[in-house]
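In: dropping the sequence and predicted coords here.
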Amino acid sequence: MSALVAALVAAAATVTVLMTATAVVARRVGRLAVVDVVWGAGFVLVALVAAVVTTVVDAGGGGTVAQRWLLVLLVAVWGGRLAWHIRSRAHGLLGPGETPPEDPRYAQLMEGKPFSYAVTRVFVTQGVAMFVVALPVVVGAAVAVPASSWQRWPIVLGVVVFAVGLAFEARGDAQLAAYKEIPKPERPPVLDTGLWAWTRHPNYFGDATVWWGLWLVGGLGSGWVAGLATVVAPIAMTYFLAFATGARLLEREMMQRPGYPEYAARTSMFVPRPPRRRAG
């Protein structure tokens, strides 16, 4: 079995086991939102399994060892931070022994429906999405970096793009957390300062940018063929974050809040740009 096939099989098996276990836990605690914590941590596990399996099967003869473990490091930094942030956000306002309420998105999704509905709509869907998005990391663990030094530029560029995306995501989350700590009587109706003055969803934009960086490192960094075969991953992640389960879905709720339509009129939804001037 080639290193690439072994890595793909191992990644698929890892995602299947992980999502099955997550579904069992979600059923036991009565909260589908646990899958959000597993989302970031799951990519770390997939990257680690792909690297280990590739090393065992190929003994270092296929993919480049430095590239393989660089991908594990980058995914671990991103996924670990995201999982910790989501978990901390859910537990931050709770007292001792209190259980976080269900995320409103999942509560609305499951209204009047059996748990079996969540298996396909949440766990299977996110499992498939995780496998597709992780393709550059899995392929990058198994496919050798082109020998010519000029062909390695995507790896260097990818690390830079990844760092920019991670900083954008982390800073956006930090600014939102600080905004929520302001007592409600003094809190502005809308967060429109810092990165939030340039985009209404800096954390989502940063998340998408991270995966374009990982594609450059693991996909395009392994050659043009690998790059073309895995470009679906950052495209899919960007689509999810901007138009499917991310920004666009959140906008439906936010547009009902006072001041948000005016904020939306002057601020880009996703890609950062200088804000328009306030009317009047």
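Out: In hand now; what should we look at?

In: please count neighbours and contacts with C-alpha atoms only from this point.
Out: Will do.

In: let me see the ranges of the strands in the stretch 101-250 of the chain.
Out: Using DSSP state E, counting those that start in this stretch, no strands are found in the stretch 101-250 of the chain.

In: so who does Ser222 touch?
Out: 139-140, 143-146 (Cα atoms under 8 Å, 6 or more residues apart in numbering).

In: how about a cut-off of 6 Å?
Out: Shown in contact with Ser222 (Cα atoms under 6 Å, 6 or more residues apart in numbering): 143-145.

In: another one to put next to it:
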Amino acid sequence: MFDGSNFLAVTGFSLLAVVLLMVATAFEGHRQGRVSVVDTTWGLGFVVVAAVAGVVGDGAGWRRLALFVVVALWGLRLAWHMHQRNSGKGEDPRYAEMLSGETGNPMLVAIRKVYAIQGLSVWFVSLPIQVSAASGRGVAPVAVIGLLLWLVGVTFESLGDKQLKDFKADPANKGKVMDRGLWSWTRHPNYFGDSCVWWGIWLVAASAWPGLITVLSPVAMTYFLVFATGARLLEKHMGERPGYAEYRQRTSYFLPRPPRR
């Protein structure tokens, strides 16, 4: 059974928590002089929502706990990875391009174009978690399938990140395009893994009504990863790198498949 009043409490507190997190991120970004700190906050935002849903929600306890665990494992790993990747570096070219040509107070511009949008995105994409927190027991096998899909996604994403990190750590690879391991099957294994993670989380939520109707949340996440702030912007930045055109011709854009000859 779904408790509408409890859902309103969960989603209200979740939105408040995300707003506070993004405000803190905006001040930290202003202090550091780079908007890319939001990449670390992105994963943490979902962990915060899952924690709020687990505490405020009164739905099935096993599902609230399961979703908190999987979101925390995914979000904390991603936040730590992004922190390590961006630490000590300047602004990410994607954000620099996004904010270029804007006039007015830089912090207010960043809030409008980056922090507010990412905060609303976190809240919207995490709706399956929020709805699930106020839902009844549901169909356990569907949740199990969702957890298995989550496991595929987080493994794919983690392995892809590690392969890229190891590749960049070798001085002999400086200036080269990473085209080994998972990166020979898809140009964006980390984004593909992310997509699987959130379709898996949606399936867990969809195991109980009305989690099924939150399908636009994983659709939105996949859109962000493929067309909005993820792969598309990265492709534009990488397009002029020597060897990338050839890599693009032989390697799938998003869905993994054997490389072309």
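Out: Perfect, thanks for sending it. From a predicted model like this one, the values you see are computed outputs, not experimental measurements.

In: got a TM-score for the two of them?
Out: The TM-score (TM-score structural alignment, normalised by the length of the second structure) is 0.93; 255 aligned residues with a Cα RMSD of 1.5 Å.

In: for the contacts of Ser222 of the first structure, which single residue is the most surrounded?
Out: Val145 (26 neighbours; other Cα atoms under 10 Å).

In: related to what we said a few turns ago, need the contacts of Ser222 of the first structure in a markdown table with distance to Val156 of the first structure, can you?
Out: As requested, the contacts of Ser222 of the first structure are exported to a markdown table (distance: Cα to Cα, whole Å):
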| residue | distance to Val156 of the first structure |
| --- | --- |
| Val143 | 17 |
| Ala144 | 16 |
| Val145 | 12 |
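
In: so which of those are in helices?
Out: Taking DSSP state H, every one of these sits outside helices.

In: looking at the first structure, which helix is longest?
Out: Using DSSP H to define each element, the first structure has its longest helix at helix 153-181.

In: how much does that one stray from the second structure?
Out: Relative to the matching residues in the second structure, helix 153-181 of the first structure has an average distance of 0.4 Å after the fit, by mean Cα distance after the TM-score superposition for the first structure.

In: okay, that helix sits on what stretch of the second structure?
Out: On the basis of TM-score structural alignment, helix 153-181 of the first structure is assigned to residues 141-169 in the second structure.

In: excluding chain neighbours, what is closest to the residue mapped onto Phe192 of the second structure from the first structure?
Out: When the first structure is aligned by TM-score structural alignment, Phe192 of the second structure is paired with Phe205. What sits nearest to Phe205 of the first structure in space, not counting adjacent residues and going by Cα to Cα, 6 or more residues apart in numbering, is Phe270, at 5.9 Å.

In: mind listing what the one you found touches?
Out: The neighbourhood of Phe270 of the first structure, defined by Cα under 6 Å, 6+ apart, consists of 199, 201, 205.

In: okay, it and Val164 of the first structure: tell me how far apart.
Out: According to Cα to Cα, to the nearest Å, Phe270 of the first structure stands 15 Å off from Val164 of the first structure.

In: now the second structure: which of the contacts of Ser222 of the first structure match?
Out: By both residues aligned by TM-score structural alignment, their matches' Cα atoms under 6 Å, none of these is still in contact after alignment to the second structure.

In: just those now: which is nearest Val15 of the first structure?
Out: Val143 (20.8 Å; Cα to Cα).

In: how about that closest one, what's its partner in the second structure?
Out: Checking TM-score structural alignment: Val143 of the first structure goes with Ser135.

In: my guess is its match contacts Gly61. True?
Out: No - using Cα atoms under 6 Å, Ser135 of the second structure is not in contact with Gly61, being 9.7 Å away.

In: okay, now Ala141 of the first structure: neighbour count?
Out: So Ala141 of the first structure, with other Cα under 10 Å, has 37 neighbours.

In: name the nearest residue to it, sequence neighbours excluded.
Out: Arg68 (4.4 Å).

In: what distance do you get for the aligned residue in the second structure for the one you found to Gly45 of the second structure?
Out: For Arg68 of the first structure, the aligned residue in the second structure is Arg64 (criterion: TM-score structural alignment). According to Cα to Cα, Arg64 of the second structure stands 17 Å off from Gly45 of the second structure.

In: over to Ala116 of the second structure?
Out: 12 Å.

In: which one's more surrounded, those two?
Out: When Ala116 of the second structure and Gly45 are compared for neighbours, Gly45 comes out ahead with 27 against 17, by other Cα under 10 Å.

In: that one maps to what in the first structure?
Out: By TM-score structural alignment, Gly45 of the second structure lines up with Gly42.

In: and for Met178 of the second structure?
Out: In the first structure, Met178 of the second structure lands on Leu191 (TM-score structural alignment).

In: neighbours of its match, how many?
Out: For Leu191 of the first structure, using other Cα under 10 Å, the count is 18.

In: Thr193 of the first structure too?
Out: 12.

In: contacting residues for it?
Out: Contacts of Thr193 of the first structure by Cα under 6 Å, 6+ apart: none found.

In: same check, this time on Gly43 of the second structure
Out: So Gly43 of the second structure contacts 75, 78-79 (Cα under 6 Å, 6+ apart).

In: make it 8 Å
Out: 74-76, 78-79.

In: in JSON lines: those, plus neighbour count.
Out: Shown next, in JSON lines, are those (neighbours: other Cα atoms under 10 Å):
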{"residue": "Trp74", "neighbour count": "24"}
{"residue": "Gly75", "neighbour count": "21"}
{"residue": "Leu76", "neighbour count": "19"}
{"residue": "Leu78", "neighbour count": "23"}
{"residue": "Ala79", "neighbour count": "20"}
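
In: just those now: which is nearest Val56 of the second structure?
Out: Val56 of the second structure lies nearest to Gly75 out of those, by Cα to Cα, at 19.8 Å.

In: what do we get in the first structure for that closest one?
Out: For Gly75 of the second structure, the aligned position in the first structure is Gly79, judged by TM-score structural alignment.

In: one more: Pro256 of the second structure?
Out: By TM-score structural alignment, Pro256 of the second structure lines up with Pro272.

In: the stretch 101-250 of the first structure: helices as residue ranges?
Out: Taking DSSP state H, counting those that start in this stretch to define them, one finds helices in the stretch 101-250 of the first structure at 104-109, 115-118, 125-133, 135-142, 153-181, 202-214, 224-230, 232-239, 247-254.

In: could I get the ones you listed as JSON lines with distance to Ala7 of the first structure?
Out: Shown next, in JSON lines, are these (distance: least, Cα to Cα, whole Å):
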{"stretch": "helix 104-109", "distance to Ala7 of the first structure": "32"}
{"stretch": "helix 115-118", "distance to Ala7 of the first structure": "28"}
{"stretch": "helix 125-133", "distance to Ala7 of the first structure": "11"}
{"stretch": "helix 135-142", "distance to Ala7 of the first structure": "6"}
{"stretch": "helix 153-181", "distance to Ala7 of the first structure": "20"}
{"stretch": "helix 202-214", "distance to Ala7 of the first structure": "17"}
{"stretch": "helix 224-230", "distance to Ala7 of the first structure": "14"}
{"stretch": "helix 232-239", "distance to Ala7 of the first structure": "16"}
{"stretch": "helix 247-254", "distance to Ala7 of the first structure": "32"}
